[in-house]
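Asks: my questions concern the predicted model and sequence given below.
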Amino acid sequence: LLLQPDHRLISQSQLAAEVKSIYTGLVLVENKCISVDKAQAAASQEKDRIQLASQHCQVLIALHSTLLHEHHDFFLSSQHPSATPALQRLALKYSMPARMWKHAIHSFLTLLREYLPESLEFMLYFIPLAYN
């Protein structure tokens, strides 16, 4: 007797609503990441820049990790086996891979690089998180 994973049936309209809901949340987190990264980048360029506090770095990692998870959820739901072809094309239509790289990974790693060597521990934590 072979056990099969429990599959939940979902209608195309339910799936479309789920993708829309995930995308809405993703955009909110993405906009927050963009504004925080811009503010931090500006602060890092100031002559008398302040150190990036450990607690602040942890908050930034949590924010960018949340964005990565939102992208993951979006990709999973939009590529679901019962998704329509139009739903499956949304990731390319909205440039999701490029947006994930730019706002969830690259901008944050660039920020952490500006604060090296103090930020090395956080960079070493975030890199495997982003790429696994």
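Replies: That came through fine.

Asks: C-alpha from now on. contacts and neighbour counts both.
Replies: OK.

Asks: quick one, helices of this protein?
Replies: 12-45, 54-78, 85-88, 90-93, 96-99, 107-114, 120-131 (DSSP state H).

Asks: ok, second structure coming up, stack it against the first:
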Amino acid sequence: MTNEETESPLLLDRQLCFALYAAQRAVTAAYRPLLEELGLTYPQYLVLLVLWERGETTVKELAAALRLDYGTVSPLLKRLESAGLVRRARSARDERSVLVAVTGRGEELRERAASVPGALLAATGFDGTEVARLREELWRLAESL
């Protein structure tokens, strides 16, 4: 390769999007065996994280927290409900709104899931400070775009 070719802005390894894509795939792959033990997919895990943190919430609020659209969240909730981990019900105050809450079985799963973040941190080889810095930079990137 000539010097001009190695400096090209079109080289795959120079693309921010590709580095993010590769990292996302690697992180998701690292989560997979941890979540399989819980019977969850990564998106289902994210839904439960929001519900464990916030308690009962509307589908709209849940979708906003996950930065997903309603059409993506609805099938996730349906599968979680079929598994007995969440329940959905129309709001008594606003019939247009659907409330989602974790069931007792979903709360039991929370205890088992408590080891997942630490296991993933160990898999990265990063310390807590490095992870916090990286997370802050990624949030800053997301907000700026």
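Replies: Done, it's in. Predicted model, so just to flag it, every value in this text is computed and none were measured.

Asks: TM-score for this pair?
Replies: TM-score of the superposed chains, computed with TM-score structural alignment, normalised by the length of structure 1, equals 0.30; 67 aligned residues with a C-alpha RMSD of 4.7 Å.

Asks: before we move on, the earlier item: would you mind putting the helices of structure 1 into TSV with mean neighbour count alongside?
Replies: Below are the helices of structure 1 laid out as TSV (neighbours: other C-alpha atoms under 10 Å):
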stretch	mean neighbour count
helix 12-45	15
helix 54-78	18
helix 85-88	14
helix 90-93	13
helix 96-99	13
helix 107-114	18
helix 120-131	14
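
Asks: how about the lengthiest helix in structure 2: buried residues?
Replies: Taking DSSP H as the criterion, structure 2 has its longest helix at helix 16-36. Neighbour counts over helix 16-36 of structure 2 (16 or more other C-alpha atoms under 10 Å) mark 28, 31-32, 34-35 as buried.

Asks: packing partners for it?
Replies: helix 42-54, helix 116-124 (3 or more C-alpha pairs under 8 Å, 6 or more residues apart in numbering; DSSP states H and E).

Asks: which one of the buried residues of helix 16-36 of structure 2 is nearest R140 of structure 2?
Replies: Proximity of the buried residues of helix 16-36 of structure 2 to R140 of structure 2 (C-alpha to C-alpha) peaks at T28, which lies at 20.9 Å.

Asks: can you tell me the closest non-neighbouring residue to the spatially most central residue of structure 2?
Replies: Nearest residue to the geometric centre of structure 2 (C-alpha atoms, centre = their mean): L46, 4.0 Å. Distances taken as C-alpha to C-alpha, 6 or more residues apart in numbering put L66 closest to L46 of structure 2, at 7.4 Å, once the chain neighbours are dropped.
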